[in-house]
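> Predicted model follows, preceded by the sequence.
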Amino acid sequence: MTESQQGRNGPSSEDRMRHKELAELWQQMRKVEADAADTLDSRSMEERRQPYEWWEKMFGQRVREWRKARNWSQEYLAEELNLHGFDMHQTTVAKIERGTRPLRVSEAVAIASIFSVPVLSVFYGPGPETESVTQQAMREHMELLEKQARSAQERLEDAAKTVAYYEVQRQSMADAINRAALEADQSDDEAEA
């Protein structure tokens, strides 16, 4: 068969087979990419949010300590917040103190105002009453840091495996391209001979 006949009849069966192999390889690579993306997304929102929730728990502990130091009830604090323009109930204050209710910045500022403490002290340090960070709070924070470090290590290991897989796939694709080019050159040489 001459080149002009081959062109009229379409690609050769060898070419079709090579195209099919490359298409399958391409699909496999796309699947790996999708799986890698799913691995990153598989961490739950809660797990990704956890390092930040520690702040809400610490904030809640401070509010509880300040409230108890003044012998205030949760209901009284809720009434004070209502006077500052925040619709709060005793149950809301309880959730804030447990660190289970998301807190708006304006609410944190109002709470600082109610307790007559600098705004940043609700996050960074003791209020007017000298309070130390308890050993239990430090241990809890250390456990959280250790858990986050283990989680980061696992993500790094997963990423390394993904990179290794892509490197193997890249090399396989480069080999396939080189083989196809070599075969095409050989076909051209045979056609010329």
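Here it is on my side, so go on. Numbers count the residues shown, from 1 in each chain.
> switch to C-alpha atoms for all contacts and neighbour counts from now on
Will do.
> what's near enough to touch Pro118?
The contact partners of Pro118, by CA atoms under 8 Å, 6 or more residues apart in numbering, come to Ala112, Gly127.
> elements contacting the longest helix along the chain?
Looking across the chain with DSSP state H, the single longest helix is helix 135-192. Under the contact criterion of 3 or more CA pairs under 8 Å, 6 or more residues apart in numbering; DSSP states H and E, helix 135-192 touches helix 13-41, helix 45-69.
> Deepest in the core, which of those helices is it.
Counting by mean count of other CA atoms under 10 Å, helix 45-69 has the highest mean neighbour count of the helices and strands packed on helix 135-192, with a mean of 16.
> Tell me the first helix or strand C-terminal of that one.
helix 74-83 (DSSP states H and E).
> Any buried residues in that next one, and which?
Within helix 74-83, the residues that count as buried by 16 or more other CA atoms under 10 Å are Gln74, Glu75, Leu77, Ala78, Glu79, Glu80, Leu81.
> ok, second structure coming up, stack it against the first:
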Amino acid sequence: MEPEQDTHEANLLVQEMLEQELTDSDTSGAAHRFEEVIGLKIRELRIERGWSQTTVADRMRNLGFDLHQTAIAKIESGKRPIRANEVYALALVFGLPIQALWYLPVAGEPRSVEMLRHELEEVDKHIETMNESLQTLIGVYADAQTERMRLAKAMNEAAVEFQTQAREEDS
């Protein structure tokens, strides 16, 4: 098999893996759900601290964000899209690492052990699929390296033969 064909095959395999990953994941409404969850977390953090929505808006304005109490209310209810830089600034306002806004649990949404087990099984399946694809890619890579070494050896042998013939002609 030609090296270009191997590379093309590897690229097709990677493309197929990415398409499968997108097909396997349920992305319908994911962005909206993300905004709802972040909004709920912002509301919980605000209430835990005894802050009003105006207090949060004021703190955001101190960081350079022109937000008013109504914007905070809309963010908390999931009715206003939230920008990535706003999520970062809100994490600063609450004195938390930005990851906390993604990973803190939302009150009222208990995650049962059964649900977590199911999610774990799905992740394990995904890892196995990726591992199988990776093994295929490693095989394609090894074949390409072998072909490269064969060609380099042939090129070196041809150069030595050319030099030998050149010396014989000069003599």
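Good, I have the coordinates. Every value quoted in this text rests on a predicted model; they were computed, and no experiment measured them.
> Structural similarity score between the chains, please.
Put the two chains on top of each other and the TM-score (TM-score structural alignment, normalised by the length of the second structure) is 0.54; 117 aligned residues with a CA RMSD of 3.3 Å.
> Which position in the first structure pairs with Met17 of the second structure?
Superposed on the first structure with TM-score structural alignment, Met17 of the second structure falls opposite Arg43.
> That match: neighbouring residues, count only.
A count of nearby residues for Arg43 of the first structure, using other CA atoms under 10 Å, gives 12.
> Let me know the helix or strand that it is in.
Residue-wise, Arg43 of the first structure maps onto no helix or strand under DSSP H and E.
> how much space between it and Ala108 of the first structure?
When distance is defined by CA to CA, to the nearest Å, Arg43 of the first structure is 29 Å away from Ala108 of the first structure.
> Check Ala181 of the first structure too.
According to CA to CA, Ala181 of the first structure and Ala108 of the first structure sit 67 Å apart.
> Then Thr92 of the first structure?
Distance from Thr92 of the first structure to Ala108 of the first structure, counting by CA to CA: 13 Å.
> Now check the first structure for the residue matching Gln165 of the second structure.
Using TM-score structural alignment, the partner of Gln165 of the second structure in the first structure is Ser187.
> swap in Leu137 of the second structure?
When the first structure is aligned by TM-score structural alignment, the residue opposite Leu137 of the second structure is Ala159.
> Next: Thr146 of the second structure.
Using TM-score structural alignment, Thr146 of the second structure pairs with Val168 in the first structure.
> since we're on its match, how many residues are nearby?
Around Val168 of the first structure sit 12 other residues, with neighbours defined as other CA under 10 Å.
> and what of the one 10 residues further on?
Look at Asn178 of the first structure: counted by other CA under 10 Å, it has 12 neighbours.
> The one 3 residues further on now?
Ala181 of the first structure is surrounded by 12 other residues when neighbours are defined as other CA under 10 Å.
> ok, now the one 4 residues further on?
When neighbours are defined as other CA under 10 Å, Asp185 of the first structure has 12 of them.
> From Leu156 of the first structure, how far off is it?
Taken as CA to CA, the span from Asp185 of the first structure to Leu156 of the first structure is 43 Å.
> next one: Ser187 of the first structure
Distance from Ser187 of the first structure to Leu156 of the first structure, by CA to CA: 46 Å.
> now Glu131 of the first structure
For Glu131 of the first structure, the distance to Leu156 of the first structure (CA to CA) stands at 39 Å.
> what does Glu129 of the first structure give?
Taken as CA to CA, the span from Glu129 of the first structure to Leu156 of the first structure is 43 Å.
> swap in Thr100 of the first structure?
From Thr100 of the first structure to Leu156 of the first structure the distance is 30 Å (CA to CA).
> May I see the buried residues of stretch 154-171 of the first structure?
Thr162, Gln169.
> Now Ile72 of the second structure: closest residue in space that isn't a chain neighbour?
Nearest residue to Ile72 of the second structure, sequence neighbours excluded (CA to CA, 6 or more residues apart in numbering): Gln53, at 6.0 Å.
> Translate the one you found into the numbering of the first structure.
Aligning on TM-score structural alignment leaves Gln53 of the second structure without a counterpart in the first structure.
> Next, format the helices and strands packed on helix 135-192 of the first structure as a markdown table and append distance to Ala149 of the first structure.
Shown next, in a markdown table, are these (distance: least, CA to CA, whole Å):
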| stretch | distance to Ala149 of the first structure |
| --- | --- |
| helix 13-41 | 16 |
| helix 45-69 | 11 |
